[in-house]
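# just a sequence and a predicted model for now, questions to come.
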Amino acid sequence: MERTSCPDFNEWNVGKDWLRSYPSEVPHRLTYSRETVPEMLKSTVDAFPHHGAISYLGVRITYQQLWTDVTRFADALVRMGLCPGDAVCIMLPNCPQAVIAFYGILHAGAVVVMANPLYVERELQYQLQDSGAKIIVALDQLQERVMGAIEKTKIEQVIFTGAHDYLTTAQSPACSSTSPVIGDTRLHRWLDVLGAEREKVDFSSRRTDDVALIQYTGGTTGTPKGVMLTHGNINANTQQIRAWFYRFEPGKERVLCVLPFFHVYGLTMGMHLGVAIGAELILLPRFDSDRILEIIAKERPTMFPGTPTMYIALINHPKVRQYNLSSIKGCISGAAGLPVEVQQRFEELTGGRVVEGYGLTEASPVTHCIPLWHKRKAGSIGLPLPDTEAKIVDPETAAVIAGGEVGELVVKGPQVMKGYWNRPDETSAVLRDGWLFTGDLAYMDEDGFFHIVGRKKDIIIAGGYNIYPREVEEVLFEHPGIQEAVVVGVPDPYRGETVKAYIVRKAGIDVSVAEIEQFCRSNLASYKVPRAIEFRTALPKTLSGKILRRQLLEEEKEVAAKNIKNS
């Protein structure tokens, strides 16, 4: 197998203070295979053909069975007229069909476009139009929405599937398929597609620099952009994470996959990493704390990538101590800052380790992580992964800033995207000489650990002072009566902006506004103390568990507009 060598040259190490804090087991640089993403899967199939690949609602699929269905699906796509480089959209929750479709599309030489099953018709139509997708694989329950969205797009074929397609009648007696519209030749059932008579098809030869995935960003700061991730990007990030988690043993791990695969974090940390080490993927369509605790106790996963909101829900579950969670070896937390209290409590309950990582869609996504079995620093996102460079620059001039000072985090590495789909101007704005400008404000400490203090766009400027939301949120999480908290800047006629905190209380604890204000005054400079506090039963989140800070800001704007209108 052809490989590309990245020797540990001394000159590459110069100026990278974080390497001094590296675990001795993790190399500074890696040697990468030239495998495409489906070839990564095939290597695992060859090594562990009879090992479990997927566990889903009681059904188990081996790696050999998975590969058989992947090749059948690829064959079917080619027979449908799919050509190398064409785009195929997947609109599914975590289920076997999502895994099969992803690798099958790539095996056929095409490009994957992941869509959130919660998208409304308008959102889906935009993504299909922008990507130029030719085929869509969707949940049968979404038939009406999908059929409405594909008008004015290039979609030629639609494949519908449901949970019943991998469950026996006894396991899911209530499942029933939504039949395609009679007479519409564009529509197909999943099992019909997989079961069709096979033909000898010549599969396209793809290279590592070919685009494998067009992953759309959330669009919180404008129209969603399609991030082009190549086979090489995905391969590199998977191998970087694998090297970082060096104690995970090939063929012996089980990954709890509740992070949605339509989000790049769940895709890489759950599916790709799991496949790369021959782990069994325990698939769950959505997060439910009751169900998660039952699954951990019964299925005994060893890895659990998640988000702080997931870990918070579990440690505050009233019956958490009734479940055996000791199978958990390690977890990586992403999408938001991991409060120290949450980390400590989760580790106490499981006996495993949970560390914070950092990444963004444009980097496949992981660039930094705290060592799982080595020196850790509370509140840090950790160290750059092997072959990953990072620096802090002035947000305005891009000049490098001295260690310890806050500036914009920029990164470079083999996992960084090829660019934005059909958006050269926006690509050049964030990709400069190979450096990806993240938009996140951070600093590097004396040991080379990086610390995120907020987004450039989220920074609160009150009375001329810069206030970083994460700093205030960390203090709020230390209060024993607070389960979740998020801080935003709201307009203030005197200070320009002021700090507002949205808080979810812990069950059974009646904490007051005055008590929280006093707690903050004891732990923060006066200008950082929230001047407004709103209690809520829940905070708005994405399916991956990320709190929608922008939605709260939009709500504030609407309230302000109504007040002005009524005044």
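Structure received.
# every contact and neighbour count from this point should use C-alpha atoms.
Fine.
# would you map the helices across the stretch 151-300 of the chain?
190-195, 231-244, 264-266, 273-276, 289-299 (DSSP state H, counting those that start in this stretch).
# Val490 is nearest to which of those helices?
For the helices of the stretch 151-300 of the chain, the distance to Val490 is smallest for helix 264-266, at 30.0 Å, taking Cα to Cα.
# residues contacting that closest one, please?
215, 257-260, 305, 334, 361, 364-366, 544 (Cα atoms under 8 Å, 6 or more residues apart in numbering).
# one more pass at 6 Å, please.
Residues external to helix 264-266 that are found in contact with it (Cα atoms under 6 Å, 6 or more residues apart in numbering): 259-260.
# before we move on, what about stretch 519-527?
Val529.
# what do you get if the cut-off is 7 Å, keeping everything else the same?
475, 529 (Cα atoms under 7 Å, 6 or more residues apart in numbering).
# put this next to the first one:
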Amino acid sequence: MITHKPWRSSYPAGVPHELDYGAYGSLLDLLDESFTKYANQPAYWCMGKHFSYQVIDHASKKLATYLQSLGLKKGARVAIMLPNIPQYPIALYAVLRAGYIVVSINPLYTPRELSAQLSDCGAETILLLEHFGKTLEDAFAIEGQAIALKHVVITSIAEMLGWKGPWLDRFIRTFKRKVVPYVLPNHLQSIQFSQALERGAQLSYQKPAISQSDIALLQYTGGTTGISKGAILTHRNLIANVMQIEAWLKPIQQRKTIEAWHFLCALPMYHIFALTGCGLLGMRLGARILLVPNARDLPNLIGILKEFPEINVFPGVNTLFQALLNNSKFTDLDFSRWALTIGGGMAVQRSVAERWQALTGTVITEGYGLSETSPVASCNTPLAQEFTGSIGLPLPDTEMCIRDEDGRDLVAGQVGEIYIRGPQVMSGYWQQESETSNVLGSDGYFRTGDIGLMDEAGYFKIVDRKKDMILVAGFNVYPNEVEDIVASIPGVVECAVVGVRQTSSGEAVKLFVVREDLNVTESLIMDVCNRELTHYKRPTQIEFRESLPKNNVGKILRRVLRDESNA
């Protein structure tokens, strides 16, 4: 039990230490409130078309009614395999409003990955973009998996957006998927998205009896450190996190006198960062949410930023910020109305943050969280005047501490594993009791697997991922530290550090570099590392690559690089 909570005295004025989450019986009540309050305001924009809160309200209720007509029992899992197009939020809210459990699926999954997740979650229904139908067909052919699917709702670009010509061509190029003929098993009942809405409109919607303790979402972890697991997030978990973030943002709203919120949703909504941070928080605030189908299409993304200079909230990850900074057309944009850039998903590098602030005039407000924490556990104050390199303070009602290998609390300044307790922490992993017991203690604290420290003022800092730590001759080397140094070298686009087996010292440091300037040589990099890092932290191997493997939000997959290097 933590009795000393130094972060409380560091809270910005007006941010409460505790919140009351009892006003909403479930997420349905929170959504209904926003649909009523902001009915005539624009809720979503995507590729030239706006959708009001009323339109999203009516469409999601029709789809929810159709889903209820399938006879699914309470607790049924419904998978959503869609990119950032309007059908995603409609499907998300529909599944919740029908009283079922959302299962978010990366639409770029391979058949093997899709088969494994569908088998694990037991989803009976899936909402799917037609471009990924062949993947679903092939998933059924994977041996050893028991897929429980009975119903497929298939959608197309034209159903909501009426895309044609260059926009549709761009989408196809972006996802490298064309619509190809596919054959689903005979036992599956399939229907077009628009037809499901039409059928739902002819039936009567019944608001389900859902409580805060019911499961709202199975959010599968990225699998960057092992087999993907489904984090069980309840209605209370998500309500709490939305209200915690809302409370945390109040100082910036008052300081900047923001009259209307305009969120750029460049991160995929099937990832917890965007699902909560845009899809739920945005709804709560009555924001207009601009959907970007694929943020890696930089010309399209920069075009959206140019078309909508009123955007004032930009959640992103380090690799996205870095890619934009390295694009000459990004520097020509109008940043005068930007209020908040939120960095998460991976560590923000200081060199990137400093360049971002110099160009845009906004500080990257770095936060921290995981799929298991809905996701936000801590965040820097949005009033910060400069990038600190910390992950900020625990949000209201959230406790964080640093513990050693034996689970004992450490004092300020000591390095150990970060533990988290709060209303946003998951109840466990889906059907994995042993994995749950490994990370959730009897005292309610969640073991994050991240290594960090807390200073005297209650600010936390990530040192590195526990499983990414490199042990060189008995000394701990944290990849983030080395990567920060290398990323500061002009001409380095991105980099990653992993440990490779070495007989003499246990492990050695290997550096992967993507460069845009061939003058960035191994000799130049080593000169910088020799100057900035003690001997055991310096890379002994450097490999230049055209690109680095990333997950669905752009986080560099060190695991993949480590496995390749140690094969």
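Yes, it's here. This structure is a prediction, so every number in the text was calculated from the model and none was measured.
# what TM-score do we get after superposing?
Once superposed, the chains reach a TM-score of 0.92 (TM-score structural alignment, normalised by the length of structure 1), with 545 aligned residues with a Cα RMSD of 2.1 Å.
# quick one: closest of the helices of the stretch 151-300 of structure 1 to Trp435 of structure 1.
Checking those against Trp435 of structure 1 by Cα to Cα gives helix 231-244 as the closest, at 14.5 Å.
# what does that closest one correspond to over in structure 2?
With TM-score structural alignment applied, helix 231-244 of structure 1 matches the range 235-248 in structure 2.
# about what we covered before: could you dump the helices of the stretch 151-300 of structure 1 to JSON lines with mean neighbour count?
Conversion of the helices of the stretch 151-300 of structure 1 to JSON lines gives the following (neighbours: other Cα atoms under 10 Å):
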{"stretch": "helix 190-195", "mean neighbour count": "16"}
{"stretch": "helix 231-244", "mean neighbour count": "24"}
{"stretch": "helix 264-266", "mean neighbour count": "25"}
{"stretch": "helix 273-276", "mean neighbour count": "24"}
{"stretch": "helix 289-299", "mean neighbour count": "16"}
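# got these as CSV, with distance to Tyr63 of structure 1 columns?
Output for the helices of the stretch 151-300 of structure 1, formatted as CSV (distance: least, Cα to Cα, whole Å):
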stretch, distance to Tyr63 of structure 1
helix 190-195, 17
helix 231-244, 18
helix 264-266, 20
helix 273-276, 9
helix 289-299, 18
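# quick check: the match of helix 231-244 of structure 1 compared with structure 1, mean distance?
Taken over the aligned residues, the distance from stretch 235-248 of structure 2 to structure 1 averages 0.8 Å (mean Cα distance after the TM-score superposition for structure 1).
# residues making contact with that stretch?
15, 21, 26-27, 212-216, 276, 280-281, 374, 376, 395-396, 423-426.
# re the thing from before, Tyr311 of structure 1 is nearest to which of the helices of the stretch 151-300 of structure 1?
With Cα to Cα, the closest approach to Tyr311 of structure 1 among these belongs to helix 289-299: 9.2 Å.
# pull up the aligned stretch in structure 2 for the closest one.
Going by TM-score structural alignment: helix 289-299 of structure 1 matches residues 298-308.
# from the contacts of stretch 235-248 of structure 2, which land in strands?
Within these, residues falling in strands by DSSP state E are 215-216, 376.
# out of these, which is nearest to Leu168 of structure 2?
For those, the nearest to Leu168 of structure 2 is Ala216 (32.8 Å; Cα to Cα).
# which residue in structure 1 aligns with the closest one?
Ala216 of structure 2 maps onto Ala212 in structure 1, by TM-score structural alignment.
# counterpart of Phe203 of structure 1 over in structure 2?
Under TM-score structural alignment, Phe203 of structure 1 pairs with Lys207 in structure 2.
# residues touching its match, list them.
Arg97.
# Gly458 of structure 2 too?
Residues counted as contacts of Gly458 of structure 2 (Cα under 7 Å, 6+ apart) are 6-7, 393.
# turn those into TSV, including distance to Val493 of structure 2.
Below are those laid out as TSV (distance: Cα to Cα, whole Å):
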residue	distance to Val493 of structure 2
Pro6	38
Trp7	35
Leu393	30
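# out of these, which are buried?
6-7, 393 (16 or more other Cα atoms under 10 Å).
# closest one of these to Pro42 of structure 2?
Proximity of those to Pro42 of structure 2 was ranked by Cα to Cα; the top entry is Leu393 with 32.8 Å.
# what does that closest one align to in structure 1?
So, by TM-score structural alignment, Leu393 of structure 2 is matched to Leu383.
# can I assume that match sits in a helix?
No: under DSSP: H, G, I helix; E, B strand; the rest coil, Leu383 of structure 1 sits outside any helix and is assigned strand.
# ok, it touching Asp447?
No: using Cα atoms under 7 Å, Leu383 of structure 1 is not in contact with Asp447, being 9.4 Å away.
# between those two, what contacts are shared?
Trp18.
# just the strands in the stretch 351-500 of structure 2 please.
Along the stretch 351-500 of structure 2, the stretches classed as strands by DSSP state E, counting those that start in this stretch are 364-369, 376-379, 393-394, 399-403, 416-421, 428-429, 446-454, 460-465, 470-472, 475-477, 492-502.
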